[in-house]
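K.L.:
Fold the following.
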Amino acid sequence: MLYKFFNYGCLVPVLSSLALAPRSGVIQNISKGFQYFLDNGELRLMVLFSLSIQCILILFGAKRQSWTNIYLRIILWSAYLFADWLATTSLGVLSNKSHCVEPEHAIVALWGPILLLHLGGQDTITAYSMEDNALWSRRLVTYIGQVVAAILIFLRSRTYTDLNSLAILIFIAGFIKIGERIWVLWRASSQQFKESLFPDPDPGPNYARYMETYNSASYEGYRVNVEFLIQSPSTGDDDAAAVDHYTYGPAVTVRTANRLLKISKLLFADLILSFQDVSESRSSLLSGNGKRGFEVMEIELGFMYDVFYTKAPIVYSFIGCFLRFVTLSCSIIVCVFFFIKENQYPRIDVVITGVLLLGAIVFDMYSVISMLFSDWTMMWLTMHKNKVTCKIISLIQYVKCKKRWSCSIGQFNLISFCLLRAKKERYSEPGMCGFNCGKTFKTNAAKTGLATMITGAWLSYEKYKHTNTNTVSVTDDLKEIIFEHFVNKTNVEINNTRFYYNWGNKVLEGLQLGKKIETISWSVEVEFDQSILLWHIATNLCYNSVADEEVLENGRSYRETSKWLSEYMLYLLVMRPSMLPNGIGEIRFQDTCAEATEFVRDRRSIQNENQVSQILHRVCKHVKKVLPSTVKGDRSKSVLFDACRLAENVREMRNDDEEWETKKMWKFITQVWVEMLAYAASNCQAIHHAQHLRHGGELLTHVWLLMVHLGITDKLQISKGFGRAKLIRK
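P.N.:
Okay, the predicted model is just below:
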């Protein structure tokens, strides 16, 4: 009882008195500085936390261009959301305290303009997604209110402090940072970005004046004849050759990418390309190989990432360099004068202010260093022909080790995914865990809203976990295979758009197997998502069923390449459906996955993918006589056994060719997948390509840009130039 008395009878009143009577004797004995810390601790923690968030943004903001890690994206997304909220909330707390700030604590008024620097954001990330650019006007209104709040805080406390001049310098830097961010967001918004690429208004030759002259001559009795002339546009190849003459070593690729950047901008703005632009890019790429071609695409897409998500459009300009010099100078001047002058303020506030000022300087210096070792700087250096720039370029190439994109592709194997699910379901069956929940109860429980949400979230996690553990690097051989396929299939005329309307037909025609083609041609005449599932399962079955070792061609393994592309296309269907043409691919996937899971679960002897392929082969031995649709109908969208039929037909297309299953079959399957990749890339909207630049990039986007540069696009307009009509009087 005595123990309870001291804990509940004495301790609680004491704590209550401390909380309800702040001027009691105990509180009065606390030092004034510590009491101030208690009163203002939340503000100190918030400004320091805001500084920490800015560190995360500047360090990891640029890494998402080449990282696919989901945890990095979560951290960066959280930091991006918290950054403005923390700065805004800190300004609100500071505003409430500014009217009663004591002279010795007026140093906190200097934190207001420093928080404006945080609101201005970092050079490495201004927008987390494309939607942030579209909301630039909302940001503008918000930032105006926050600037007004910071100014009011300064005006309220200016009579109590001698830091007015230093605060004005920080205000200047903060205004510049916020102005830069708003300008970049506005510039990268879809409408403004498109309008910035419009050519100057061009009314063409003056038709009205021409007709007035024509009518005047006719009234005077002249016989007027009209001679028509067409001014043909130049291809620009000579200019391209002249430009390349002034580049050095590895920087040639950077200069080429910059010269072709106009095409990328037009593509992302959904505008029409000109014959001259595509002709120049096509000739530049055909003079190299696949590795160089994809490197040009990497640099171009790196430039586009900077345009959409960073401050690059203003930082890498003369005015941008001047503004960065001003902001850095203001921060350094304030920091130096702050530390050399005698401060009569609480030590903890002095330390926090010093950390904030040093943080502003470090951020600006980090931005300047990043700018010096970027492709933008290298591109600028290549425009100046001298030995100094040549050595600087070599130094940048030596120091720079940053990847321009993840250079990897996601993989999703349907058979292995269903195998894992089937094994988990076996352990969750009634009796396996010692209890039986009852089928009716589980069915009703699964229909509740919460259960549906949890089930959906768990399925998404399983998909991500299966994908995250299965990624492969984009090898030089894969780049060469894709590049050579487009070069070989591209006709002499530029406007080759067959990839936009079909896939695989040309590959089937190239086999020259007569009526045997009909046994598999149906697989490329269905909807695109259905074709992906059919060929994915068929490729997997062939991969696991063919025991012979593959014969390499030119040192390339088409067997592995076909598997990589197969699993990458299914990865896009499952994890990136927005990048594929509209359809019911996700429904087909879930039905096919359900049937495959049931097939494996009912056969407990199956333990790996090879056994799945062997048993499917035995079950589908007579699939040609009894089609799956005859037994199953069309309610289920599963294509599992249709894919088994396709696999059997592909393997039997050997036509007495001993090298079919070891060499030619795999090259044929790879070509089918490259055509599917081309079709998907061509029909993906530009906004989705732009969105995934921030997730490490996609091979699909690089293929899309490569195809356009080679002239494989339906957005090409062949201009005939101005018409010239000459009047001849007789």
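
K.L.:
drop to CA atoms for contacts and neighbour counts, all remaining ones
P.N.:
Fine.

K.L.:
what about Asp132, how many neighbours?
P.N.:
Around Asp132 there are 19 other residues, counting by other Cα atoms under 10 Å.

K.L.:
so after the helix or strand encompassing it, what's the next helix or strand?
P.N.:
Asp132 is part of helix 130-134, with elements assigned from DSSP states H and E. Where DSSP H and E defines the elements, the next helix or strand beyond helix 130-134 is helix 136-157.

K.L.:
so what secondary structure elements neighbour whatever helix or strand comes next after that next one?
P.N.:
Using DSSP H and E, the helix or strand that follows helix 136-157 towards the C-terminus is helix 164-188. Packing partners of helix 164-188 (3 or more Cα pairs under 8 Å, 6 or more residues apart in numbering; DSSP states H and E): helix 111-119, helix 130-134, helix 136-157, helix 312-315, helix 318-340.

K.L.:
Tabulate those helices in CSV, adding columns for distance to Gly504.
P.N.:
Formatted as CSV, those follow (distance: least, Cα to Cα, whole Å):
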stretch, distance to Gly504
helix 111-119, 52
helix 130-134, 34
helix 136-157, 44
helix 312-315, 41
helix 318-340, 49
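
K.L.:
nearest to Asn225, of the ones you listed?
P.N.:
helix 312-315 (52.4 Å; Cα to Cα).

K.L.:
on contacts alone, who are the packing partners of the closest one?
P.N.:
Helices and strands touching helix 312-315, by 3+ Cα pairs under 8 Å, 6+ apart, are helix 164-188, helix 290-309, helix 318-340.

K.L.:
Proceed likewise with the subsequent sequence, for comparison:
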Amino acid sequence: MRVLRDRQDYISAVQSYPPTDQPSLDWSSLGKLWDEWQIQCLMLVSFGLQVFLFFTAGMRRRSESRILRLLLWLAYLSADFVAIFALGHLALHANGPQHQLLFFWAPFVLLHLGGQDTMTAFSMQDNELWMRHLLGLVTQVTAAGYVISRTSWPDRRLLAAMVLMFLSGCFKYAERTLCLYKASPTSIRESSFASLNECAHSIAVGRDQWAYFWPHRLQEMLNADGRRPSSQMFDVDSSTAISLVSDTPVNDGSTMQAEHQDIQSLNKELKSSKDRCRVYDYVSPRLALIYERLYTKALLRYSIVHGVRRTRYDGDILLGVCFCCFVLCIPCYMPLLVYGLLLLFPLLSTMTALMLFKYVEKSQLYSRADVTVSYVLLIGAMILEAASLFICILSYSPYRDILYQSARKQWSEMLGQYNMTKSLTRQSILSFVPQRAAKHLDDNTSSITISEDLKKFVLDKLLDFGTRKEDWNFANFHGKLALGKWMDRHKHLVCGRLNSSINDLDLPTSVLIMHIATEILYFQDSESINSHKQTVKKMSRELSNYIMYLVFKCGVMLTARTEILHDKAQREMKRDLKGDNNICEKEAIMEVFESHHTNYYLRTPREQAADIQLLMDTWTSLHSPILPRACDVAQELIDIHREVDCWDLVSAVWVEMLYYIAPRCGGTFHSQHLSTGGEFITHVLHLMQLLGPFIPPPSA
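P.N.:
I've put the predicted structure just below:
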């Protein structure tokens, strides 16, 4: 019996373990704690997201970092989600006498939904959905009004502070919706058409009004240092610049109205100047202003500032905004007062609300934590509004150099690169991932810093075209002019295969063939050459990789047929390499070359013409041999290179392709990449607008 009793005691002891006097995890109490403080946490998280967006949103214009882009995307989406979620909780769960102050936070949700001046949209798709934001404005303002109406607000000072913050929140939310509408593709097209009509009217009136701007532009280009242009001078170029992000880029009005000899003279003077590369510093700040128009509240701020300039006060904008504070009772300054209030209202309302809240009786009525959160929201909103106003005023005043220093780059200054050979030989950490998933995680692209040599080379070729009126249609060809001029100087050389690959095929197919041929020539040419030729050789490959990146990774002018040809060529190269990823690029491309150029001298002209016809035909081109054709072109270049250095020809063909692609990328491409670090081809397109009437008509 004793044994049985001991066993029962042991079982009871095991069942009662652990001892009852030790604390246990009470999930129900944690749930109650979260239910009590979740609104406070949501409001602080919402405010923190606004602070993060304010300080980091402008960085994406100068960086191509995917990590930064991901963080901004998460913050942008979370900011709206958290704010709306918090407003819903305020409407449903803000109860209790100690938590009546929570209703005061509803206007701050509207303030957060209005976003920061530094970021209204993450992408152009957000601008297209401006009507959704308009619907959100109506519904969220209604919800916030419902939350506010649930309490009696016995202290009139708190009621006044709440009304001011409610009006400020509605104002900020309406600002954001208006900016989204003005940056939508429909609105941009309307602005572009309006600018075209104005340009046509000015051409009909005469050229006298442009007499000042055309010669002055030369000095501005040569003296550019990357700083933001004055708003008066940007007004002249703004309609032209905005057409960059529309589907119909147009030439600058001054170039269309200028005399031909003036354009030629400008290009000659630029070409002879050692500081000619400063034109890139002239272009990049203007593209930065386009980014601000599309993705920030800069357009609305500029409209208000421009309104101040048009009033009777003609002084500095900084002094003008300050001056409007002292003329509240003078009727003749009412326009200035209206524009000043539009600019100052969010800050003034927040400051007034903070002062009113300070004198509200709080100690006995409201929770100390709620009071602290309210102060954080009020002071934080005031600081953000003051910082936004300070940046806005300085941006359009003579003191803007404080913000925009010449040493600060306006875009990433990186050049995207896609190399077929490198993509086959690189060792990817995603090799264990299924191929379809790995294609989205690793697109086999890289980036290099754009060199001054490449900038100078692209600009010099553009200026060369600008000095001869007969070459102003160079954007209609993707290598034909360069090849024709080179053949005129070397008539004893035969370039039949190269000529047919450039002139008889569409651009994506020509790019694919020329890229493979350039790779073969690059590694085949191992002779010691001078530094200039080495630079041209390096630039040719960089341009080749960049245009491959534009066409086959960004989808510029890419057709389904050429995409199939690219994938087919890639599979054939993998087959030639027998799946060996451990060899270097030179060995890989030379092995491909050896596999496909053996019959180079055996094909008759009729067979060669048949190959070209295969590539040109829509259906049979899906089965046409890209690699043999590319190897034929490479062999022809190698034969030419044995007699005359041909890197000048190759580089000229690639840069002409760049000029051909620039006006045909589409407005969506240019506008989208302004928010991801920028693209070099966008700068080239703007140069083509400013240096002459080089943009072809849409029909071309």
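
K.L.:
got TSV for the helices and strands packed on helix 312-315 of structure 1, with distance to Tyr464 of structure 1 and mean neighbour count too?
P.N.:
Below are those laid out as TSV (distance: least, Cα to Cα, whole Å; neighbours: other Cα atoms under 10 Å):
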stretch	distance to Tyr464 of structure 1	mean neighbour count
helix 164-188	31	21
helix 290-309	25	22
helix 318-340	41	16
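
K.L.:
For Leu459 of structure 1, which of these is the nearest?
P.N.:
When those are compared by Cα to Cα, helix 290-309 sits nearest Leu459 of structure 1, at 31.0 Å.

K.L.:
how big's the offset between the closest one and structure 2?
P.N.:
Mean deviation of helix 290-309 of structure 1 from its aligned counterpart in structure 2 after superposition (mean Cα distance after the TM-score superposition for structure 1): 1.6 Å.

K.L.:
Measure how far that helix is from the centre of its chain, please.
P.N.:
Between the centre of helix 290-309 of structure 1 and the centre of its chain there are 12 Å (Cα atoms, centre = their mean, to the nearest Å).

K.L.:
contact partners of it?
P.N.:
Contact with helix 290-309 of structure 1 is made by 65, 124-130, 133, 188, 253-254, 256-258, 260-261, 264-265, 285, 312-313, 375-376, 404-405, 476, 479-484, 690, 693-694, 702, 705-706, as judged by Cα atoms under 8 Å, 6 or more residues apart in numbering.

K.L.:
which of these count as buried?
P.N.:
Buried members of the contacts of helix 290-309 of structure 1, counted by 16 or more other Cα atoms under 10 Å: 65, 124-130, 133, 188, 253-254, 256-258, 260-261, 264-265, 285, 312-313, 375-376, 404-405, 479-483, 690, 693-694, 702, 705-706.

K.L.:
what's the burial count for Lys533 of structure 1?
P.N.:
Careful, residue 533 of structure 1 is Leu and not Lys. Residues near Leu533 of structure 1, counting by other Cα under 10 Å, number 27.

K.L.:
Now which residue in structure 2 aligns to it?
P.N.:
Mapped onto structure 2 by TM-score structural alignment, Leu533 of structure 1 lines up with Leu512.

K.L.:
Who are the contact partners of that match?
P.N.:
Going by Cα under 8 Å, 6+ apart, Leu512 of structure 2 touches 548, 566.

K.L.:
Also the one 3 residues further on?
P.N.:
If you count contacts by Cα under 8 Å, 6+ apart, His515 of structure 2 has them with 544-545, 548.

K.L.:
at 7 Å what do you get?
P.N.:
Listed by Cα atoms under 7 Å, 6 or more residues apart in numbering, the contact set of His515 of structure 2 reads Ser544.

K.L.:
This completes my enquiry, with thanks.
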